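**Q** Test case, fold it:
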Amino acid sequence: MTAADLLPVLMSEGTTLNYELGAGALIAIALVAIAVLLVLIAKLKMHAFFALVLVALGTALVAGIAVDEVLDVVLAGFGNTLANVALLIGFGAVLGRLVEISGGAQVMADRLLRLFGEKRAPLALSVASLLYAFPIFLDAGFIVMLPIIYAVARRLGGSFMTYVLPSIGAFLMMHALTPPHPGPTAAATIMGADVGTVLLVALLVGLPTWYFAGYRLALWLAKGYPNFPVPSLFGEPDVKDESELPSFWTVIFCLLFPLVLIFYNTLFNTLEATGAVSADNPAYVLSRLIGPTPIALLIATLTAMVLLYLLPRRGTRGMGEAISRLVDDALAPVCSIILITGAGGAFGAVLTATGIGGSVAEGLDAMGLPVVLAGFLVAVAIRVAQGSATVAATTAGSIMAPSVATLGLDGFALAAVVVAIVAGAITFSHFNDSGFWLVGRFCGFDTVTTLKTWSVIATAIGAMAFLLAWGLYLVVA
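**A** Reported below is the predicted structural model:
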């Protein structure tokens, strides 16, 4: 169940909702709620989790939900969102940690560099980053990749920008658009979209976006810094001995395995919906068992534990405790993200239950503003105001979920709207974005250089992905 489904369920359980307020008043309440949310997060520096919960409770009370039903609505939105998102983020974080500590990122970069040749080293690093960024968050993945980028830049010479900017473009695209990253996953879940379909649309949109706005633009920007030195923050890269590394194909298998399972599920769901296969077809039944995104990531993570961690260390004592510590280390940094995601779902449930969504949809129709454009602009505004792409995607998804539900969007059309929203959530990165400072510091950029590189690439990726998502929406809607 999604936030968009909460209203009829709550009504069937006897929830008393107050709809005496008119459409104008409901829209005004929504706008004030968004403004208060931005002030709390951006100006007062309140944690997004607390801000979202407080605004959700306040909005419910002001909009007229009965006092004794307010907590039920908030908890329903929070719980139903976490039921899906927590598993996706948790399994994705553990899978990324396994790839990190096994030396898998090093294997991918080295092998792709040999395959592409030294003249195409920037492309090799960008492709390696693209693959590595699938299950791992941008900040952790980029930091792990940096020592390898340093080593390649020192060995081949030339400007450090030529090697690092294409990698930044790849990480930004994957982080911005593709599940299981938290922003796209949360927006898809809150809006009731199938995560597998969102992943397919994100790749259709994201791969050309990466090539032109992430890779080609990065090379063009690098020409403005012909002698940029390699930073010495880490000294020489910590490269594992050859005997300690997993095979290239083992790492590729672990990273692409969940993608294959998810696509398998999406394919057979589509075939069943069109009548090409029956509901009792064994392949369709199997896809329903192993293809849903949480199960696919669970299977892939368990497989990676065996292939990347247990088998290379066979005969070592205390493996159970070691795996437990690994999982704890992977999950600890994502707890905040999981809570923020749940709070965004609670906010969306309140908007649904109050009827604000229907009013917003009517307002968009009256303005002639397409829902894709509206979602993108809402996400951009929140991103600029408070900095976090995850919070922007989660909050914008919560705001737009009632509207898309009222419009009856589903399938590829709904997935295109989700991708447009998360594209908006990555644009215009500046001083209030933690990624802005993280990338700038580890790459040795000053503030102006970070604005001219990281911020430009992020904005270009968001703009191009939005335009492609809008084009796809016009075709399938």
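**Q** use CA for all of it now, contacts and neighbours both
**A** Noted.
**Q** these two touch, right, Ala121 and Tyr163?
**A** Yes - using C-alpha atoms under 8 Å, Ala121 makes contact with Tyr163 at a distance of 7.2 Å.
**Q** If you count surrounding residues, which of these two has more?
**A** Between Ala121 and Tyr163, counted using other C-alpha atoms under 10 Å, the more crowded position is Tyr163 (28 against 23).
**Q** immediately after the lengthiest helix in the chain, which helix or strand?
**A** Ranked by number of residues, the top helix in the chain under DSSP state H is helix 67-102. Heading C-terminal from helix 67-102, the first helix or strand you meet, by DSSP states H and E, is helix 104-116.
**Q** circling back to that earlier point, overlap in contacts of Ala121 and Tyr163?
**A** The overlap between the contact sets of Ala121 and Tyr163 (C-alpha atoms under 8 Å, 6 or more residues apart in numbering) consists of Val152.
**Q** tell me which residues in the longest helix of the chain are buried?
**A** Within helix 67-102, the residues that count as buried by 16 or more other C-alpha atoms under 10 Å are 69-71, 73-82, 84-100, 102.
**Q** and for comparison, fold this next one:
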Amino acid sequence: MTTLLLAADAVLPHSNSDARLLTAMLLGIAVIVVLITWLKLHPFLALTLGSGVLAAVAGVPFDKLMTSFSTGFGATVTSVGLLIGLGAMLGKLLADSGGAAIIADTVLARSGPRSLPWAMALIAALVGLPLFFEIGVVLLVPIVVLVARRGNLPLMRVGIPALAGLSVLHGLVPPHPGPLVAVSALHANLGVTLALGLLVAVPTLVVAGPLFSRVAERWVGPLELPAAVNSAATDPAATDRAVADPAAADPAADGEPRRAPSFGATLATILLPVVLMLGKALVDIVVDNPKATPQRILDFVGSPLIALLLAVLVAMVTLGRAAGFSRGKISATTAASLGPVAGIVFIVGAGGGFKQTLVDSGVGGAVSSWATHLHISALLLGWLIAVLIRLATGSATVATITAAGIVAPLAVGMSSTHTALLVLAIGAGSLFFSHVNDAGFWLVKEYFGMSVGQTLKSWSVMETVISVVAIALIMPLSLLL
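**A** Below you'll find the model as predicted:
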């Protein structure tokens, strides 16, 4: 602690109080890192205990700590937890109905061998809009294997674009948990963040996906195609039949008749919440009259909760019923989607509690003073903090939550555009160099049958390319917008 205090004093020699608060923040983060990485404690518990350490060192009374943490937890779950649940429902309907496979098959059927990496990036980006990263990986691996086998291409040539598409969407584009938490913590405009996120995501995906895949292919060398994860998805004949006749009956595992939803309906359903939220942001800018009927309508249907709720209701028809699901099957599918995301909701909620503890203890103000003293851009500071926490904990969500809480005071007084860019900068930092302390690292390693070294050369470097390219695009945008 003495060393940390001396370091803080060196940075902020004008304020012992700021030095103590900075030390409290560092110790709180250190406790979270140790509990997650060394003791393998669940991030929810680690964030809760880290909040207690931070408050104790900062001198916050116990009763105020409990109030701050519970207030932050409740506010975050209220604003973000509902959206995570609705997103999980939409993703589950997309996966179980066969809609994701139809998108993949349709795009691949219209792609030549040279354009297959670009097609995989497009597929991953479309499928990744409503799906969590881990679900997207499980869903896309059979398609990646099929494409590599059919096109006689190295696995990395098509695998990296698919992974890049999922990762870029996960880190930069709402309604994924990380960006949603940062939007809530920084009080950013979701529509503006979504628009700028897509603007940054497209060139980032191009560089980290199809272009970097050729480099990764040389670094990793030839890989043996892994065994099929899903025989139906990797059966060329079955895929050809699905493309030729998407409505062809396909008995489901539960005995219900199964059809595939159409490509157009699936695509429209996935893009519906995105279009509604972007429409709201556009009308707010162009009309800018809260009493105007078009703006009032779009303010309602374009709010994140209503947009995702409408998408889920539409998906029950365009995906569930179109696939031959009974009402009971649709109900069971949506119910099954909530169990796996319960842990994510609690982690996000605890992150909100940690963030509120940072704010109420005055740590945010101390960091703001420190950034002003050293003349560091708020965007760069947010990115650097997220990078450090990502490297230490391996969790992009924890890195986003913590960094957003630390730099939240810097967002006060920012324009909606710059606040949105700060959200994206934090999201970009949270993707930096995934390694052995990240569950995603092992997921990719096992599914693609790579060694640890090969995974570091491909997946880990790809994540770093995404992070660096994104912040390299965000910084100039902050000067232009």
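**Q** From Ala401 of the first structure, how far out is Phe78 of the first structure?
**A** 14 Å (C-alpha to C-alpha, to the nearest Å).
**Q** Revised request: answer the last question for Arg97 of the first structure.
**A** With distances defined as C-alpha to C-alpha, the gap from Arg97 of the first structure to Ala401 of the first structure amounts to 32 Å.
**Q** How about Ile27 of the first structure?
**A** In terms of C-alpha to C-alpha, Ile27 of the first structure sits 15 Å off from Ala401 of the first structure.
**Q** Neighbour count for those two, which is higher?
**A** Set side by side, Ile27 of the first structure and Ala401 show more neighbours around Ala401, with 32 against 19, by other C-alpha under 10 Å.
**Q** Translate the more buried one into the numbering of the second structure.
**A** Matched to the second structure by TM-score structural alignment, Ala401 of the first structure sits across from Ala408.
**Q** Then Ser455 of the first structure?
**A** In the second structure, the residue matched to Ser455 of the first structure (TM-score structural alignment) is Ser460.
**Q** Which of the three states applies to that match?
**A** Classification of Ser460 of the second structure using DSSP: H, G, I helix; E, B strand; the rest coil returns helix.
**Q** any idea how far it is from Ile466 of the second structure?
**A** When Ser460 of the second structure is compared with Ile466 of the second structure (using C-alpha to C-alpha), they lie 10 Å apart.
**Q** next one: Trp383 of the second structure
**A** Counting by C-alpha to C-alpha, the gap from Trp383 of the second structure to Ile466 of the second structure is 13 Å.
**Q** shared neighbours of those two, anything?
**A** Common neighbours of Trp383 of the second structure and Ile466 (C-alpha under 8 Å, 6+ apart) are Ala428.
**Q** Quick check: buried residues in stretch 194-207 of the first structure?
**A** So for stretch 194-207 of the first structure, counting by 16+ other C-alpha under 10 Å, buried means 194-203, 205-207.
**Q** meant to ask about stretch 371-390 of the second structure
**A** Buried residues in stretch 371-390 of the second structure (16+ other C-alpha under 10 Å): 371, 378-390.
**Q** nearest to Val34 of the second structure, of the residues you listed?
**A** When these are compared for distance to Val34 of the second structure (C-alpha to C-alpha), Ile389 wins out at 11.5 Å.
**Q** Can you find the partner of that closest one in the first structure?
**A** So Ile389 of the second structure corresponds to Ile382, using TM-score structural alignment.
**Q** Where does its match fall, secondary structure wise?
**A** helix 371-386.
**Q** That helix vs the second structure, average offset?
**A** Following the fit onto the second structure, the mean deviation recorded for helix 371-386 of the first structure is 0.9 Å by mean C-alpha distance after the TM-score superposition for the first structure.
**Q** If you count contacts, what does that helix end up packed against?
**A** Other helices and strands packing on helix 371-386 of the first structure, by 3 or more C-alpha pairs under 8 Å, 6 or more residues apart in numbering; DSSP states H and E, are helix 23-38, helix 389-407, helix 411-424, helix 456-476.
**Q** ok, now with 6 Å
**A** The helices and strands touching helix 371-386 of the first structure, judged by 3 or more C-alpha pairs under 6 Å, 6 or more residues apart in numbering; DSSP states H and E, are helix 389-407, helix 411-424.
**Q** number of nearby residues for Ser213 of the second structure?
**A** The number of residues packed around Ser213 of the second structure, counting by other C-alpha under 10 Å, is 25.
**Q** Per the alignment, it pairs with which residue of the first structure?
**A** Checking TM-score structural alignment: Ser213 of the second structure goes with Ala218.
**Q** Next one: Phe212 of the first structure from Gly196 of the first structure, what distance?
**A** Counting by C-alpha to C-alpha - Phe212 of the first structure and Gly196 of the first structure are separated by 25 Å.
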